[in-house]
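S.K.: no sequence on this one, just coordinates:
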């Protein structure tokens, strides 16, 4: 059984991912396009829509999957690793988005991605009893 702290973190992370995914498909679509690296072979809008759908799926799984919670955590952590180049691209190409309108803000944001990776993994682990 997961600890209350892990459960709370998992629920918050899952909710955040569902919200982010919905924003990929609606009001934040243009902002997210600023994060798509040039090397991605798909159209930026297609990439944003696909990543939004994945975020909704992962967030929903974090919230409701019980039997495969550990696997969902690993896949979510890998997803956060996979999208990290988009954050780096936004920083290196000086693209504004989501209030990240200075080099410092875009740079500092890079340090939050490892936290998300860890949180996805940690929040889906069983507590040691």
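M.R.: On my side now, so go ahead. Here the structure is a predicted model, which means the values were calculated and not measured. Numbers count the residues shown, from 1 in each chain.
S.K.: all contacts plus neighbour counts: C-alpha atoms, from now on.
M.R.: Noted.
S.K.: Show me what the helix or strand containing residue 115 is packed against.
M.R.: Secondary structure assignment for residue 115, by DSSP states H and E: helix 112-122. Using 3 or more C-alpha pairs under 8 Å, 6 or more residues apart in numbering; DSSP states H and E, the elements in contact with helix 112-122 are helix 4-25, helix 69-92.
S.K.: next, the one to line up against it:
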């Protein structure tokens, strides 16, 4: 049961983080998030930030509130989101765009290694418990 409590706490923490980030997309961190939007995205940077913020709020809410039977699917969708936004992290690094305290090449480069952690977190905190046979 302890493992299940840890997974639940991790899932809720990830969901809360997504909700907070999504609110930031729409309000206090709107401009810094634009620094992560690659130039090749066919939408205006601000529109991309707003739309992705809405997705993050919805996904974070789903992680926190969705019925247990849907957790694994939501975790896969969250992992997909983290993979999908990774080009933004690469773009921020390659174009040397400072935002969120990532104001050196080293910091921007190290940030790239956090994205796989988010993917793992999303999958691990929502995976179905395997029964031992």
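M.R.: Happy to help now that I have it. Here the structure is a predicted model, which means the values were calculated and not measured.
S.K.: For the two chains, what TM-score is obtained?
M.R.: The TM-score (TM-score structural alignment, normalised by the length of the first structure) is 0.97; 129 aligned residues with a C-alpha RMSD of 1.1 Å.
S.K.: Which residue numbers in the second structure does the helix holding residue 115 of the first structure align to?
M.R.: Using TM-score structural alignment, helix 112-122 of the first structure corresponds to residues 114-124 of the second structure.
S.K.: Check the mean deviation of that stretch from the first structure.
M.R.: Mean deviation of stretch 114-124 of the second structure from its aligned counterpart in the first structure after superposition (mean C-alpha distance after the TM-score superposition for the first structure): 0.4 Å.
S.K.: list the buried ones in that stretch?
M.R.: Going by neighbour count (16 or more other C-alpha atoms under 10 Å), the buried part of stretch 114-124 of the second structure is 115, 118-119, 121-124.
S.K.: How about stretch 78-96 of the first structure?
M.R.: 79-80, 84-91, 95-96.
S.K.: counterpart of that stretch in the second structure, which residues?
M.R.: Aligned using TM-score structural alignment, stretch 78-96 of the first structure spans residues 80-98 in the second structure.
S.K.: I'd like the buried residues of stretch 114-124 of the second structure laid out as a markdown table, including distance to residue 35 of the second structure.
M.R.: Output for these, formatted as a markdown table (distance: C-alpha to C-alpha, whole Å):
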| residue | distance to residue 35 of the second structure |
| --- | --- |
| 115 | 17 |
| 118 | 20 |
| 119 | 22 |
| 121 | 25 |
| 122 | 24 |
| 123 | 27 |
| 124 | 29 |
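S.K.: OK, contacts around residue 78 of the second structure?
M.R.: 59, 119, 122 (C-alpha atoms under 8 Å, 6 or more residues apart in numbering).
S.K.: what angle separates the helix holding residue 115 of the first structure from helix 69-92?
M.R.: Relative orientation of helix 112-122 of the first structure versus helix 69-92 (axes from the mean of the first three to the mean of the last three C-alpha atoms, to 10 degrees): 180 degrees.
S.K.: by how many degrees do helix 112-122 of the first structure and helix 4-25 diverge?
M.R.: In terms of direction (the same axes, to 10 degrees), helix 112-122 of the first structure departs from helix 4-25 by 130 degrees.
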